[in-house]
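Student: next comes the sequence, and after it the predicted model I'd like to discuss.
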Amino acid sequence: MTRLLHITERALWEAARQAGTYEMSTRGKTLGEEGFIHCSLPDQLRGVAEFVYGDYEGPDELVVLTIDSERLTAPLRFEAARPGGVEYPHLYGPLPVDAVADVTPWPKA
């Protein structure tokens, strides 16, 4: 199992729990708009959180979804934004809520 992480707003996660799948790619962009869901490995999360949510003021709490890669139903690819760059995990389809093993609050700086 590869431990994948995704940071999001609690309300978006709660809505996904009701729907059965999570379909946000990143802050303000859906899976349909972006084509995949941005994820991180544990050592990448802080940098991603600072880049994507560094200016986030709420109103909702941020949470980290811990994803069990073995429960995914869509393709997972590791890709770099530019040739030779750091590769990040991208999920090419909806995230089933039962693939989320844990949800923890993201600590404010």
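Tutor: It's in. Numbers count the residues shown, from 1 in each chain.
Student: contacts, neighbours, all on C-alpha from now
Tutor: Noted.
Student: the nearest residue to P75 once chain neighbours are set aside - how many residues pack around it?
Tutor: Once flanking residues are discounted, P75 sits nearest to Y92: 5.4 Å by CA to CA, 6 or more residues apart in numbering. Per other CA atoms under 10 Å, the neighbour tally for Y92 reads 19.
Student: doesn't I37 make contact with Y92?
Tutor: Yes: the criterion here is CA atoms under 8 Å, and Y92 meets it with I37 at 6.5 Å.
Student: distance of the residue nearest to P75 relative to R17?
Tutor: Per CA to CA, to the nearest Å, Y92 is found 19 Å from R17.
Student: second structure follows, compare the two:
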Amino acid sequence: MPVIYHITTASEWNDAKEKGFYESKALKEEGFIHCSEERQIPDVLNRYYSGKTDLIQLTIQTEKLTSQLIYDWSNAIEDTFPHIYGPLNLDAVINVENL
């Protein structure tokens, strides 16, 4: 069961549960939801979420995604990251963990 991870806030996750799907700000601005592999999480937390509170980590089962999953190369980080090109269907989220 391949999984990927997404960091968000508890309030954004609660909004998603009310709407029935999750859309990040990046989806609207860049066309995809940023995700990570497990090994990438510490660096992502350090680079983008340092000092932020109310964070949660979504564990996403990739086989359940209804939107397209593409692994894109990041020149800035020199690594490949999973991106979800569309809304995240809630039933693909198999675990929610407070950070």
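Tutor: Noted; the coordinates are in hand. Predicted, not measured: the structure shown is a model, and the values here were computed from it.
Student: TM-score for the pair, please.
Tutor: The pair, once superposed, lands on a TM-score of 0.92 when counted by TM-score structural alignment, normalised by the length of structure 2; 99 aligned residues with a CA RMSD of 1.6 Å.
Student: any buried residues in the longest helix along structure 2, and which?
Tutor: Longest helix of structure 2, by residue count under DSSP state H: helix 10-19. For helix 10-19 of structure 2, the buried set under the neighbour-count rule, 16 or more other CA atoms under 10 Å, comprises 10, 12-13, 16.
Student: off-centre distance for that helix?
Tutor: How far helix 10-19 of structure 2 lies from its chain's middle: 13 Å, per CA atoms, centre = their mean, to the nearest Å.
Student: average offset between that helix and structure 1?
Tutor: When structure 1 is overlaid, helix 10-19 of structure 2 sits 0.5 Å from its aligned residues on average, using mean CA distance after the TM-score superposition for structure 1.
Student: what's the counterpart of D79 of structure 2 in structure 1?
Tutor: Using TM-score structural alignment, the equivalent of D79 of structure 2 in structure 1 is V86.
Student: for E37 of structure 2, same thing?
Tutor: In structure 1, E37 of structure 2 lines up with L41, judged by TM-score structural alignment.
Student: residue contacts, that match?
Tutor: Counting by CA atoms under 8 Å, 6 or more residues apart in numbering, L41 of structure 1 touches 3-5, 88-89.
Student: check A80 of structure 1 too.
Tutor: 86-88.
Student: assess the claim that E9 of structure 1 and L62 are in contact.
Tutor: Yes: judged on CA under 8 Å, E9 of structure 1 makes contact with L62 at a distance of 4.5 Å.
Student: so if I had to pick from the two, which one is more boxed in?
Tutor: Taking other CA under 10 Å, E9 of structure 1 and L62 do not tie; L62 has more neighbours (22 against 17).
Student: measure the more buried one to A81 of structure 1 for me?
Tutor: With CA to CA as the criterion, L62 of structure 1 and A81 of structure 1 are 24 Å apart.
Student: same question, W13 of structure 1
Tutor: Using CA to CA, W13 of structure 1 is found at 26 Å from A81 of structure 1.
Student: could you do Y22 of structure 1 as well?
Tutor: Relative to A81 of structure 1, Y22 of structure 1 is positioned 23 Å away (CA to CA).
Student: check L91 of structure 1 too.
Tutor: For L91 of structure 1, the distance to A81 of structure 1 - CA to CA - is 15 Å.
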